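Asks: Predicted model follows, preceded by the sequence.
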Amino acid sequence: MPDIDMTVTANDGTPLAGTLTLPDSAGPHPAVLLLHGSGPLDRDGNTRRLPMNLGPSLAAALAAEGIATLRYDRRGADATPGTWRAAGFTGNRQDAADALLAVAAHPAVRPGAVAVVGHSEGALHAMALAARHDVRAVVLLAGYARPGEDALRWQARSIASSLPAPLRLLRRPLQAAGERALARIKQTRTDVARVAGLPINARWMREMLLHDTRDDLAAITAPVLAVTGAKDIQIDPADLDEIHRLVPGGAEVHRVPGLTHLLRQDPEHHTLRSYRRLLREPVDPGLLTLTATWLARRLDAAPHQTPAERRTTS
């Protein structure tokens, strides 16, 4: 399973440093563009405090099914230059579109056989790419079907309700503080602003709050697989029903028992405080298998075979 350094040149000239993982079998291969969640994430979906390690796990599962994977460092993360707080939501989407065109044009990739997989924020951009570009299939891991502000408010209520009982007593003052911060963000006009004394990616927030994913979902004609964990406290699992309703022809949806926003299973009571414990565990193998096998069928992928297996089937 060779990894190849691949740089995507964004439309403003920024080099997005990435990795193209190829199957061991002879190409050209179908391919997947992998889009991660929010923040200064590297190509593997990691920050120092939140090592998701989704990239290597999913790339290995896809390579075993004969599918290549491109993933890249966000602006201001690892080997990609820039400042992540100054990158807007629509700018992230444009970077994803540039990466999609780049992987589709790579000589190791089979023409017309490119899919998009997105997690969290990446799922929102995957919806947009599938609505606007020629993709063979799209996988949405923890994506929502509503305006961004509604999704943010649901997330705040969900996280608050998962807090220990003593902290839940502070729900009202915390909610009031959140409303003040939200109002301040909406009034900003700069890429980066200070809210409650902290620098935030204000342009990203303003654009995300206004973005309504339902428009993109209704414009997708490619096959869609949508997966959200039943224990996701950041994305409402009930949005799977709306995704299925909105996508023309319907989407295949899975609400996975025990699965969290981190794409790990949690058998215990799940809160934000569980994240550090869960990140010591691997990405859920069942999720990886579901994603890889579903994509293999849609992309007509040839799984990796050993020499003995090739002699048997030839």
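Replies: Yep, it's here.

Asks: From now on I want contacts and neighbour counts done on CA atoms only, so please keep to that.
Replies: Fine.

Asks: and the residue nearest to residue 15 when sequence neighbours are not counted, how many neighbours?
Replies: Leaving aside its sequence neighbours, residue 15 sits nearest to residue 9 (CA to CA, 6 or more residues apart in numbering; 4.7 Å). The number of residues packed near residue 9 is 15, by other CA atoms under 10 Å.

Asks: which residues touch residue 9?
Replies: 15, 16, 98, 99 (CA atoms under 8 Å, 6 or more residues apart in numbering).

Asks: Go through those residues and give me the one with the most neighbours.
Replies: residue 16 leads the contacts of residue 9 on contacts (other CA under 10 Å) with 26 neighbours.

Asks: right, and residue 105 touches residue 113 too?
Replies: No. The criterion here is CA atoms under 8 Å, and residue 105 misses it with residue 113 at 10.8 Å.

Asks: More neighbours: which of those two?
Replies: residue 113 (21 against 13).

Asks: how about the contacts of residue 9 in a markdown table, adding distance to residue 218?
Replies: Formatted as a markdown table, these follow (distance: CA to CA, whole Å):
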| residue | distance to residue 218 |
| --- | --- |
| 15 | 32 |
| 16 | 30 |
| 98 | 23 |
| 99 | 23 |
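
Asks: what about versus this one:
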Amino acid sequence: MKHLKWATLVVLFFTISTNSWSQSEKNVKVKTKYGKLYGNLITCDNKKNAPVVLIIPGSGPTDRNGNSVLLQTNSYKMLAEGLAKEGISSLRYDKLLVGESKGNITESEFRFDHNVEFAMAWIDFLTSKGFKNIVVLGHSEGSLIGMLAAQRKVVSKFISLAGTGRPADVVLIEQLTGQSSTIQAEVKRLFKHLKRGDQVEKLSPDLAALFRPSAQPYLISWIKYNPKVEIGNLEIPVLIVHGSTDIQVSEVDANMQKGGNFGSELVIIEGMNHILKVAPDDKEENTKTYFNPKLPLHPDLIPAIVGFVK
């Protein structure tokens, strides 16, 4: 495992970022059974078989740039641009029903596995464009999506960025630590039913939004997967990246992923939070970074990814 210190990589960061590459960026789309998905493809003028990174977004209504109605981070846009400066092509996309990606599926019909299908469709798209060295990068929830897609398609490498190493229900219960004992008990009861595939109609007002009946089928389809098991099914090079000040996903999860794939490389970036920015441990100050799209990525992130991809 590597612990990357900000100070030790400043020189490296500024050195490798001075490269100049010819590149183009265009809006692209793929057709799926449930609608058209749109994204941005940055193509760098590279040698044959040069890598392209497919950036799979995290949970919630997240667009290709890493933004939503509530959160403005520009994390994926900055990630793609940072890779382009190093001559690495990338594709990032709006999730279904977000941004340009219009769909004909209702929330109650939507399943976690649809996200995997969409990621696979983008892999097929890149293959059709002549890319032969496809690197799948999944952020947060996108990490598990990427693991599953990478098992079913021919790709070169996989990167888990701030992904969980435990089933989603375990992580969600942990994130509710600090809530009243009554709420925590109800959440555990709810997940016990969902684990069995049973929906729950009667909910307390505090949990009605998160566990609304129309969203429960998605949760049922999501919590059946164990990331530690799925990452172990990959037979390609794997990089696991985690930030030491991530207040959403614990370092325990990064170590769980590493434990599932012993041949993987684990990098802990000191002072990086869940949205890939420099942030302190303090929860309030950390959360403020989620609403400032001008903040740059943590300076150690791009070098860590570039070193693995190339």
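Replies: In hand now; what should we look at? Just so it is clear, the structure is predicted and the values come from calculations on it, not from any experiment.

Asks: related to what we said a few turns ago, translate the residue nearest to residue 15 of structure 1 into the numbering of structure 2.
Replies: If you follow residue 9 of structure 1 across to structure 2 using TM-score structural alignment, you land on residue 31.

Asks: Does its match belong to a helix, a strand or coil?
Replies: strand (DSSP: H, G, I helix; E, B strand; the rest coil).

Asks: excluding its backbone neighbours, what's nearest residue 38 of structure 2?
Replies: In space, and not counting its chain neighbours, residue 38 of structure 2 is closest to residue 29: 4.3 Å by CA to CA, 6+ apart.

Asks: List the contacts of the one you found.
Replies: Listed by CA under 8 Å, 6+ apart, the contact set of residue 29 of structure 2 reads 36, 37, 38, 39.

Asks: From the residues you listed, which land in strands?
Replies: Residues of those located in strands (DSSP state E): 36, 37, 38, 39.

Asks: State which strand of structure 1 is the longest.
Replies: What stands out as the longest strand in structure 1, according to DSSP E, is strand 109-119.

Asks: Show me which parts of that one are buried, residue by residue.
Replies: By 16 or more other CA atoms under 10 Å, the buried positions in strand 109-119 of structure 1 come out as 109, 110, 113, 114, 115, 116, 117, 118, 119.

Asks: which helices and strands sit right next to that strand?
Replies: strand 29-35, helix 89-105, helix 121-132, strand 138-141, helix 285-299 (3 or more CA pairs under 8 Å, 6 or more residues apart in numbering; DSSP states H and E).

Asks: right, so the ones you listed: which one is the most enclosed?
Replies: strand 29-35 (a mean of 30; mean count of other CA atoms under 10 Å).

Asks: mean shift between that one and structure 2?
Replies: When structure 2 is superposed, strand 29-35 of structure 1 averages 1.4 Å from its matched positions, counting by mean CA distance after the TM-score superposition for structure 1.

Asks: What lies in contact with the helix or strand just after that strand?
Replies: Per DSSP states H and E, the first helix or strand lying C-terminal to strand 29-35 of structure 1 is helix 54-63. For helix 54-63 of structure 1, contacts defined as CA under 8 Å, 6+ apart pick out 1, 21-24, 34, 43-45, 68-69, 71, 283, 288-289, 292, 296, 303-304.

Asks: just stretch 126-134 of structure 2 next, same as before
Replies: Residues outside stretch 126-134 of structure 2 that contact it (CA under 8 Å, 6+ apart): 49, 50, 51, 52, 53, 54, 123, 155, 156, 157.
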